[in-house]
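In: Got a predicted model here, sequence first, then my questions.
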Amino acid sequence: MIRLLHIDSSARPGGSDEHPHGSHTRRLSARFIRQWRSHRPLDTVIHRDLALQPPTPVTGQWVHAAFTPPAQREPWMHDVLAESDTLIDELIAADVIVIGAPMYNFGMPSTLKAWIDNIVRVGRTFGFDRQRAGEPYWPLLADQRKRLVLLGARGDHGYDPGQRLHADNHVEAGVITPLRYIGIARADCIAIEYDEFRDERLQASIAAAEAQVDALVARLVEEMTKATSAEVSPLACAG
């Protein structure tokens, strides 16, 4: 069985295919899950809606607790880290992580950043040893061969590599870099553009993104069902 973690972070309720002011990223992430289930209906899907359940932002107490060795933690430290533990457990259990990540002021929603800050944690998802030869940091999830699917939406256009606004796109890199740091190095990205234009270009972008989602699901299902050992190029999308 393949396990999927479905994360939505848009503040907009519902998908844009259901509501006039709905979310394009919710539309794409829901489509991804529907298409996946059409191929593999018995797979497990865990859905976490960060807009409805915003993760608690990291605090000084959180940092103190996280960097205290587990055997030395006081009871309050375990309480402070309980939510982080839950989020990390969900991530570790997943084979495919599907994230809806709209662009808000050139970056990701604050709720998604809070989720990342909670799951990038010393001793749980990355290791650190000052005495270690060479690089003192290392990923703890690198051997789990997880896949990241990042589904975005942008008001303007031209944010992909080589295009006019690529330097202003801090969404993909902002998500991919910390997840790669903990060992999730294989990513695919799809995004809808032209949302603010509300014309035929938006409709064409939606249609193209939905077709890409369908093709991506078919490819990943085939790859993962066959459990091929062939190497897949890391970071299929550049942030």
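Out: It's in. Residues are numbered from 1 along each chain as shown.
In: Every contact and neighbour count from this point should use C-alpha atoms.
Out: Will do.
In: before we move on, which element is the closest residue to residue 141 other than its chain neighbours in?
Out: Nearest in space to residue 141, with sequence neighbours left out and distances taken as CA to CA, 6 or more residues apart in numbering, is residue 183 at 4.6 Å. Using DSSP states H and E, residue 183 falls within no helix or strand.
In: okay, now residue 183: neighbour count?
Out: By the criterion of other CA atoms under 10 Å, residue 183 has 20 neighbours.
In: Also residue 128?
Out: 13.
In: How about it: what's its closest non-neighbour residue?
Out: Going by CA to CA, 6+ apart, residue 128 has residue 137 as its nearest residue, at 4.6 Å.
In: For the one you found, grab the count of nearby residues.
Out: Neighbours of residue 137 using other CA under 10 Å come to 15.
In: same for the lengthiest helix in the chain, what does it pack against?
Out: As assigned by DSSP state H, the longest helix anywhere in the chain is helix 200-226. Counting contacts by 3 or more CA pairs under 8 Å, 6 or more residues apart in numbering; DSSP states H and E, helix 200-226 packs against helix 24-39, strand 186-192.
In: list the helices and strands the host helix or strand of residue 90 packs on?
Out: Following DSSP H and E, one finds residue 90 within helix 75-93. Using 3+ CA pairs under 8 Å, 6+ apart, the elements in contact with helix 75-93 are strand 3-8, helix 60-66, helix 110-119.
In: Mean neighbour count added to those, as TSV?
Out: TSV is the format used below for the helices and strands packed on helix 75-93 (neighbours: other CA atoms under 10 Å):
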stretch	mean neighbour count
strand 3-8	22
helix 60-66	15
helix 110-119	20
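In: and of the ones you listed, who's closest to residue 97?
Out: Across the helices and strands packed on helix 75-93, residue 97 has its closest neighbour in strand 3-8 (4.8 Å, CA to CA).
In: Is residue 46 in contact with residue 8, as I believe?
Out: No. The pair residue 46 / residue 8 is not scored as a contact, 11.2 Å apart, by CA atoms under 8 Å.
In: Name the residues of the helix holding residue 90 that are buried.
Out: Neighbour-count burial for helix 75-93, counted by 16 or more other CA atoms under 10 Å, picks out 77, 78, 80, 81, 83, 84, 85, 87, 88, 90, 91, 92.
In: contacting residues around the most centrally placed residue in the chain?
Out: The centre of the chain sits closest to residue 99, judged by CA atoms, centre = their mean, with a distance of 3.8 Å. Listed by CA atoms under 8 Å, 6 or more residues apart in numbering, the contact set of residue 99 reads 6, 7, 8, 9, 29, 148, 149, 150, 151.
In: Got another one to weigh against that:
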Amino acid sequence: MKVLHIDSSILGAASVSRQLSQAIVDQLQTKHADLAVDYLDLAAQPIPHLTGAILMGQDAEQAALGEKIIQQYLDADIVVVGAAMYNFGLTSTLKAWIDRISVAGKTFKYTENGPVGLAGEKKVYIASSRGGVYGENSPVDFQEGFLKTVFNFTGVNDVEIIRAEGVNMGPELKDQAISSALTQVQAL
């Protein structure tokens, strides 16, 4: 079983989303002895943002990287994404990864009835962290809803969010949020 584990927070060891994404991977390893993990740290090794030259295939090195990124995504049975909320949305590095996997003819196609995802059956876990408290359907949350939309668009409908929010609202609330999220992880 293949896992694609992605972290995007710029906070390194102080990151709550990284702590949660690693806990998810650790929990999966206790349940699946044959787990092979492919790890991307988008803060340490950012994927270059999409440019016209990359989109038009004029940069051979970036085209090869794009193919590798798409194949990692397609090959994964499970995707674990550490996604911290930055200014109501995603890190730009996570968005750069999304731009590289959202490719017509590879992860989705257009038909006369609309788009159809091609990424196959897989499970996605989103380790979501937020400094404030937003809830599930906040009008200013452009993080979790966006991620669900992207994965659904590529044909992945089994998306589970493990959320810790309020982590910048004092140590007590942070500890409670992390504890609650880790309890969810243990139930996977």
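Out: Looks like it came in fine. Keep in mind the model is a prediction, meaning the values are calculated, not measured.
In: Now the TM-score, please.
Out: The TM-score (TM-score structural alignment, normalised by the length of structure 2) is 0.94; 188 aligned residues with a CA RMSD of 1.4 Å.
In: what separates the residue nearest to residue 141 of structure 1 from residue 39 of structure 1, distance-wise?
Out: 27 Å (CA to CA, to the nearest Å).
In: now do residue 59 of structure 1
Out: Residue 59 of structure 1 is 42 Å from residue 39 of structure 1, by CA to CA.
In: Likewise for residue 137 of structure 1?
Out: According to CA to CA, residue 137 of structure 1 and residue 39 of structure 1 sit 39 Å apart.
In: pretty sure residue 125 of structure 2 contacts residue 156?
Out: No. Residue 125 of structure 2 lies out of contact with residue 156 (CA under 8 Å); the separation is 11.2 Å.
In: Please enumerate residues in contact with stretch 215-226 of structure 1?
Out: 32, 35, 36, 39, 40.
In: what's the burial count for the residue mapped onto residue 144 of structure 2 from structure 1?
Out: Residue correspondence to structure 1 (TM-score structural alignment): residue 144 of structure 2 is matched to residue 172. The number of residues packed near residue 172 of structure 1 is 24, by other CA under 10 Å.
In: so what corresponds to the residue nearest to the centre of structure 1 in structure 2?
Out: Per TM-score structural alignment, the equivalent position to residue 99 of structure 1 in structure 2 is residue 81.
In: Checking its match next. Helix, strand or coil?
Out: strand (DSSP: H, G, I helix; E, B strand; the rest coil).
In: Please report how far it lies from residue 172 of structure 2.
Out: For residue 81 of structure 2, the distance to residue 172 of structure 2 (CA to CA) stands at 25 Å.
In: Redo the helices and strands packed on helix 200-226 of structure 1 as JSON lines? Include distance to residue 211 of structure 1.
Out: Shown next, in JSON lines, are these (distance: least, CA to CA, whole Å):
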{"stretch": "helix 24-39", "distance to residue 211 of structure 1": "10"}
{"stretch": "strand 186-192", "distance to residue 211 of structure 1": "10"}
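In: Quick one, which of these gets closest to residue 179 of structure 1.
Out: Among these, strand 186-192 comes nearest to residue 179 of structure 1, with 9.6 Å by CA to CA.
In: Read off where that closest one ends up in structure 2.
Out: Mapped onto structure 2 using TM-score structural alignment, strand 186-192 of structure 1 covers residues 158-164.
In: how far apart are that stretch and its match in structure 1?
Out: Superposing on structure 1 and averaging over aligned pairs (mean CA distance after the TM-score superposition for structure 1), stretch 158-164 of structure 2 comes out at 0.8 Å.
In: Just list the residues touching the counterpart of residue 20 of structure 2 in structure 1, thanks.
Out: Taking TM-score structural alignment, the alignment pairs residue 20 of structure 2 with residue 28 from structure 1. Counting by CA under 8 Å, 6+ apart, residue 28 of structure 1 touches 100, 151, 209, 210, 213.
In: just residue 41 of structure 2 next, same as before
Out: Applying CA under 8 Å, 6+ apart, the residues contacting residue 41 of structure 2 are 6, 7, 8.
In: now residue 31 of structure 2: how far from residue 186 of structure 2?
Out: According to CA to CA, residue 31 of structure 2 stands 11 Å off from residue 186 of structure 2.
In: again with residue 89 of structure 2
Out: Distance of residue 89 of structure 2 to residue 186 of structure 2, computed by CA to CA: 27 Å.
In: Same drill for those two, tell me which one is more crowded.
Out: residue 89 (19 against 12).
In: So the more buried one is in contact with residue 145, correct?
Out: No. Contact criterion CA under 8 Å: residue 89 of structure 2 and residue 145 do not qualify, at 9.4 Å.
In: Just among the contacts of stretch 215-226 of structure 1, which is most surrounded?
Out: Neighbour-wise, the contacts of stretch 215-226 of structure 1 (other CA under 10 Å) top out at residue 32, 24 neighbours.
In: Leaving out the residues flanking it, which one is nearest to it?
Out: Leaving aside its chain neighbours, residue 32 of structure 1 sits nearest to residue 213 (6.1 Å; criterion: CA to CA, 6+ apart).
In: again with residue 14 of structure 1
Out: Of all residues not flanking residue 14 of structure 1 in the chain, residue 22 sits nearest, at 5.1 Å (CA to CA, 6+ apart).
In: ok, how many other residues are close to the one you found?
Out: A count of nearby residues for residue 22 of structure 1, using other CA under 10 Å, gives 17.
In: Same question for residue 25 of structure 1.
Out: By other CA under 10 Å, 29 other residues sit near residue 25 of structure 1.
In: Distance of it relative to residue 31 of structure 1?
Out: For residue 25 of structure 1, the distance to residue 31 of structure 1 (CA to CA) stands at 10 Å.
In: who's in contact with the spatially closest residue to residue 83 of structure 2 that is not a sequence neighbour?
Out: Leaving out its chain neighbours, the residue that sits closest to residue 83 of structure 2 by CA to CA, 6+ apart is residue 128, at 5.0 Å. Listed by CA under 8 Å, 6+ apart, the contact set of residue 128 of structure 2 reads 17, 20, 82, 83, 84, 85, 144, 161, 162, 163, 164, 165.
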